[in-house]
Structures are given as structure tokens and as C-alpha cells.
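Peer 1: A predicted structure for the sequence below; I have some questions about it.
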Amino acid sequence: MKTTLLTTKPILMKKLMLSAIAILLASASFAQAKWGVVAGPTFSSYTLKVLGSKSTSDIITNFRGGVTLDLPIADEFYVQPSLLYTGKGGKGDFLTRDVKTNLHYLELPVNFMYKPEVGAGNLFIGIGPYLAYALGGNVNGNSIDFGNQAGELKRFDVGGNFQVGYELSNGINFGLYTDLGLVNLAGDGDSDNSFRNTSFGVNIGYKFGGK
């Protein structure tokens, strides 16, 4: 039974992500839906717990970028799914060695947005969950193994994110965001052994069609 559950869960998560991407693409024809692009630096770290001893890595700089879609649901309120590439990881000491971990994710955040008119543009505030799939990764240049065994990391990450910023009437926008991983990514993780992602960064983007 345990083997079946371990095998089925990644398949279900992959189907869920593919379905969400399909919905994102299908929503492009939604009346008044607005596409955008976004990119910027992301500053990431991870929280590690080994045998109950908890530590947080140093921050490393990565890149985050992709496409967004604003779907109006009420006056000044939107649902914003996005499809992003995002780099995560961190740097720390392990057995007196400097260890740098780089992780590469395809990430699907779905934010509930409030965009009131302020001045010549719109303030925006968003909050929601994200689902991410690890495309790959390395530790000091050596490839990471993904799976559910000791020494491996789980491919699927789930967490929450928050963003705030400002959008000009010509469609140019900029803001800040933070992601907090909620899933224990350690392959054989438990309450005393865990690995969780955290990141924050700056976004610069453009909404096609302007205000």
C-alpha cells in the first residue's frame, strides 16, 4: 500500500499541474482578460532540520520570470494565474564545507488580486497559493536526485505567496513578492527532518493593452 501511495501522489500532482496550465491557456479568451509578462531577481533560502536541529541557509540570487493573466471577477478584483520559471535554493555550511543548492522550478501561482485606482495607475495587492514542479537542481554542481528516499528531494512543492506593487496606465508595473514553501521536501522527511523553500524578490512587468 505504501508503494502505491508514493507512486500515485506524484502522478496526481502532475495531472493537477497540467490541468491548471490548460485552464490558464483556455482562459485567454475570457472577456477583458489581460495577458502580461513579468521578470526579476529572486532571493532564496531554505530551512533545514536534521535530527531536530533547525537551521536556515544563507540567501542566494536567482531569476524568476514568465507570463501572467488577469481575470476580472468584480470591480477592482481579479484572479491572476501565472506560469513562471523560478530559481530557488540557498547556501550554507555542512560538515565544515560550503554547500550551494540550486533548484529550478516551473511554478503556477494563483493570486486573488485587489487593484484599486490610485493616482495615474493602480495599486495591486495579491495573495494565494502556488504549485511548483522541480525541473532539476544541483548541489555544488552535482545533480540532485528527486524522489521519496533518504538523500532525495520531492519534486512537487506547494506554498503560499504574497505580492504588492503598482501598475501604470501604460501597462508597466513593478512590485515585491514573497513565497513560503509549506511542503516538507525531504524525501524521507518527518517532524525532525525537513527541507522547505523560502524566497522573495522584485518584479518588473508589462500588461498588454495598458489600463
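Peer 2: Here it is on my side, so go on.
Peer 1: when you work out contacts or count neighbours from here on, use the C-alpha atoms and nothing else.
Peer 2: Fine.
Peer 1: please enumerate the strands of the protein.
Peer 2: 34-50, 53-56, 60-74, 77-94, 97-114, 117-118, 121-139, 142-143, 156-168, 172-181, 194-207 (DSSP state E).
Peer 1: I'd like the ones you listed laid out as a markdown table, including mean neighbour count.
Peer 2: Formatted as a markdown table, these follow (neighbours: other Cα atoms under 10 Å):
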| stretch | mean neighbour count |
| --- | --- |
| strand 34-50 | 20 |
| strand 53-56 | 13 |
| strand 60-74 | 18 |
| strand 77-94 | 21 |
| strand 97-114 | 20 |
| strand 117-118 | 14 |
| strand 121-139 | 19 |
| strand 142-143 | 12 |
| strand 156-168 | 20 |
| strand 172-181 | 19 |
| strand 194-207 | 21 |
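Peer 1: CSV for the ones you listed, including distance to Ala26?
Peer 2: As requested, the strands of the chain are exported to CSV (distance: least, Cα to Cα, whole Å):
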stretch, distance to Ala26
strand 34-50, 12
strand 53-56, 40
strand 60-74, 11
strand 77-94, 12
strand 97-114, 15
strand 117-118, 28
strand 121-139, 19
strand 142-143, 35
strand 156-168, 23
strand 172-181, 24
strand 194-207, 18
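Peer 1: those: which one's closest to Leu6?
Peer 2: strand 156-168 (12.4 Å; Cα to Cα).
Peer 1: contact partners for Ser53?
Peer 2: Going by Cα atoms under 8 Å, 6 or more residues apart in numbering, Ser53 touches Asp192.
Peer 1: another one to put next to it:
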Amino acid sequence: MRKLLVSLACFLLIPGPGKTQTRIGITAGGNLSNITWKQYSNKQNTRFLAGYQFGFTITTPINIYKRQLHIQPGILLSRKGFQQDYSDYLGNGDYKVAPYHIEVPVNFLYLIPNQSDKNVFVGLGPYIACGLGGQWEIRYDGNTGNFVGDIEYADISDQRPPQYNISDEAFNYGKRLDYGVNMLVGYELWRNLQVQAHGQLGLRNLAPPKNGVTGNEYFKNISLGISLGYLL
């Protein structure tokens, strides 16, 4: 088990010129996440929510047609979600939904040839993620107060009272398992430090099913972020 964890632990650390060994490191950064949400073709107005991610990766070089490519699996803990304007009989406010995910990305990286010792790279690859729960919060304007509750992953026929009722404990985030595509571009600042900008596009419709069938609702994750990585 320890060897498995070490092999998953890592970062986006790419070998410099003449280096061919596997590199292990750690990564951490911030993100802005949102959702694409439609109900019966009516688009819900949502906004980006600030979150974070951290974890480990392992980067291994592979040679294909004399190109310096790398494969980079990893394991990350991330906080995503969205926010939107909210209004009910208590007044107006801000509604935030912030789930946690364990993500396993597998990126393929390409080092862009250059004449310096620094590495510029781009990457693309799939990811799979599992929702771990989280919290929603309604923060009203003025002194009305705040309400908080949990996030659940459930069939509509099994869930607790409607998620938009402030007396309800849970927001139904739909399907727990998510998958999609990662895109990134990065730069090696110093020998052991790298910075990268990345985007993520969810491909699975996470809308809650009813009796096992997804209806006319469309609910997908998207995110943008920036992170730093350090070579151990």
C-alpha cells in the first residue's frame, strides 16, 4: 500500500535537458469553478466560485518519434462548486454550493523546444473524479442571517425535501462520479519549482436521476486555475 501511495504521489516536475528519470513532487493552487446548468433548455445563471486543490503527481518521460513527451498521473483533493443570486421570502442573498472531490488526472505533456535551460510545456489528458460531499450556504443581505447544509449524491426519488427549501439539510449534486478533460500550460521557474495554468471541462451530465433516469436537465463541472509545484 505504501508503494502504491508513493507512486501516486507527485507533481508536475519535468526533467530538464539530459534528464530521463521519473520525477516526484507536490502541487497546490487555487481555482475558479462553475457549472453549466440547464433545466428544460432554460440556462441557470451561476457564477464562478473560488476554491483550491492540492495533491501529488508522478511524471515519467516517454520517447515517441524522438519527441520528449511525459505521462503524468496524479491524485488531487479539490474544492469546486458554484454560486448564484438567491431570493425568497426572507430577502435577497448569495447562494454557494462547494463540493469536495478526489481527482485522478492522467496528463500527457509535451516540452516545447527552446534554447534555454527552462522548460515550457503544454499538456492534455483525461481525469476522473469522485464527489466526497461538501456544504451549501445561503448568506442573506443585511442582518437576516445565514443558512448552511450538506451536499448529497442521490436519486431524486430517494432524496430529502427539495434542495431549495432552506429547512432542507442537503443539496442534491446528482451523480457522484465525474469525468472530463484537463488542459494545461506551464513553465519551470527554477530547477525545483514550476508554475502552471490549467482548465478542466467536465463531460459527464451530473444532473440527479429520477428512478435511475436522467430527465431534461444538464449539469456539468468546469474550472480554471493556477498552481505551483515543488520537486521533492
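Peer 2: Received, thanks. Quick caveat, the model's predicted, so the values are computed rather than measured.
Peer 1: overlay them and tell me the TM-score.
Peer 2: Aligned and superposed, the two chains score 0.79 in TM-score terms (TM-score structural alignment, normalised by the length of structure 1); 186 aligned residues with a Cα RMSD of 2.5 Å.
Peer 1: on that earlier part again, out of the strands of structure 1, flag the one nearest Ala20 of structure 1.
Peer 2: Per Cα to Cα, nearest to Ala20 of structure 1 of the strands of structure 1: strand 97-114, 8.0 Å.
Peer 1: could you check the angle that closest one makes with strand 34-50?
Peer 2: 140 degrees (axes from the mean of the first three to the mean of the last three Cα atoms, to 10 degrees).
Peer 1: how far does strand 97-114 of structure 1 sit from its chain's centre?
Peer 2: 4 Å (Cα atoms, centre = their mean, to the nearest Å).
Peer 1: now do it: which elements does it pack against?
Peer 2: helix 2-26, strand 77-94, strand 121-139, strand 156-168 (3 or more Cα pairs under 8 Å, 6 or more residues apart in numbering; DSSP states H and E).
Peer 1: against structure 2, where does the third one fall?
Peer 2: Which is strand 121-139 of structure 1. Mapping strand 121-139 of structure 1 onto structure 2 (TM-score structural alignment) gives residues 118-136.
Peer 1: format the helices and strands packed on strand 97-114 of structure 1 as a markdown table; extra columns: distance to Ile60 of structure 1.
Peer 2: What follows is these, written out as a markdown table (distance: least, Cα to Cα, whole Å):
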| stretch | distance to Ile60 of structure 1 |
| --- | --- |
| helix 2-26 | 27 |
| strand 77-94 | 5 |
| strand 121-139 | 13 |
| strand 156-168 | 19 |
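Peer 1: quick one: closest of those to Gln32 of structure 1.
Peer 2: strand 77-94 (10.9 Å).
Peer 1: distance from that closest one to structure 2 after superposition?
Peer 2: Average distance, strand 77-94 of structure 1 versus aligned residues of structure 2 after superposition (mean Cα distance after the TM-score superposition for structure 1): 1.0 Å.
Peer 1: what angle sits between that strand and strand 97-114?
Peer 2: Going by the same axes, to 10 degrees, strand 77-94 of structure 1 makes 170 degrees with strand 97-114.
Peer 1: one step back: for Lys2 of structure 1, which of the strands of structure 1 is the nearest?
Peer 2: strand 156-168 (18.2 Å).
Peer 1: mean per-residue distance, the closest one to structure 2?
Peer 2: Superposing on structure 2 places strand 156-168 of structure 1 at an average distance of 0.8 Å from its equivalents, by mean Cα distance after the TM-score superposition for structure 1.
Peer 1: residues in contact with the most centrally placed residue in structure 1?
Peer 2: For structure 1, Glu107 is the residue whose C-alpha lies nearest the centre (Cα atoms, centre = their mean; 4.8 Å). Glu107 of structure 1 makes contact with Ser82, Leu83, Leu84, Tyr85, Thr86, Tyr130, Leu131, Ala132, Tyr133, according to Cα under 8 Å, 6+ apart.
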